[in-house]
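Participant: Any chance you could fold what I've pasted below:
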Amino acid sequence: MSTLLTVADGINPRVNSGHLHSFLHKYVLLPCLVQWEDKDLGMMNVQAANGGTISVSTSRLDKEVVRNKSKFVEILGQVYQLSFGDLAVLAMRITNLSENFDLDMANEVIKFIHDPRFSEIFNPNGSTAPPILLSAANPPSMAHSPLAADIGLDNLGRVDEDTGI
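Facilitator: Purely as a prediction, here's the structure:
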């Protein structure tokens, strides 16, 4: 059984709240502490590694994943702008870190990742992606992704005339 890649697969930089403005419409990894959540609305507020508060939409996640998360999590998500101008993250995946995680140490690592002296070691630029459609009726499609051709997904569904595959 094969698994299709999504635009979120790949290299995504770890960030804190101070980096979000540089990653609008990009996928990021956000190590954080869950402060508050509303499971009915599919929203939560988290404390990023640098202490800043970020709103996170969990509406695209399986309810069981949201229910079984630990106190400290790492969110893979896309940065987007709310209608009133604040930046938020649309969660695509949550990874449990533990009930006891050192966010200060994570913030030190994030500082190294974004330090220009180490730009050849880390990927501080992230993956670009098309703007988010927050309607459940219109999920994002790989067909319109600028990365589809780069990672060989632009020809999915086509049959090779010579091999029949």
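Participant: Could you use CA atoms for every contact and neighbour count after this?
Facilitator: OK.
Participant: so who does residue 14 touch?
Facilitator: Contacts for residue 14 (C-alpha atoms under 8 Å, 6 or more residues apart in numbering) come out as 28-31, 110, 113.
Participant: and this one, so I can compare the two:
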Amino acid sequence: MSEHATPRINSARLTDYIGRSVRLTCKALAVNGDTAKVQASDGGEIIARLLPDVDITSQYIEIIGTVQDPSTIKMQACIDLGDNLDMKLVNDVVEFSHDPRFSNMFLH
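Facilitator: Here you go, the predicted model:
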């Protein structure tokens, strides 16, 4: 099962997952054609390459996608998370999931 795991990341962890599928909870800042500028839970900005038929209508989304480089993720799926989300709490979950003391509780 772990071979299909999609770890939760923030912008600081992008470089650790280049070429791998991840989950990025983020705030949509701007959509321009087939790309969007998003803000990760740690405040860093990332470019998301969108699927052709995706319509981002909520402020917060979770992108499941492949990390292309240290600042870009290519979307495979998108989950609408609404307009009210505690991004500090999201970032705490991301960091806990990468902490060796808790890593056995999370799939990577």
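Participant: Dump the contacts of residue 14 of structure 1 into CSV; add neighbour count, secondary structure and distance to residue 10 of structure 1 as well.
Facilitator: Listed next are those as CSV, based on neighbours: other C-alpha atoms under 10 Å; DSSP: H, G, I helix; E, B strand; the rest coil; distance: C-alpha to C-alpha, whole Å:
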residue, neighbour count, secondary structure, distance to residue 10 of structure 1
28, 29, strand, 10
29, 22, strand, 11
30, 28, strand, 15
31, 29, strand, 17
110, 21, helix, 18
113, 20, helix, 16
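Participant: quick one, helices of structure 1?
Facilitator: Ranges of helices in structure 1, per DSSP state H, are 63-67, 103-113.
Participant: Pick the most buried one from those.
Facilitator: Mean neighbour count (mean count of other C-alpha atoms under 10 Å) peaks for helix 103-113 among these, with a mean of 16.
Participant: which residues touch it?
Facilitator: By C-alpha under 8 Å, 6+ apart, the list of residues contacting helix 103-113 of structure 1 from outside reads 13-16, 31-33, 48-50, 118-119, 122-124.
Participant: Got a quick PyMOL command for the buried subset of these?
Facilitator: Applying 16 or more other C-alpha atoms under 10 Å to those, the buried members can be selected in PyMOL as follows:
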select buried, resi 13+14+15+16+31+32+33+48+49+50+122+124
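Participant: I am finished for the moment; much appreciated.
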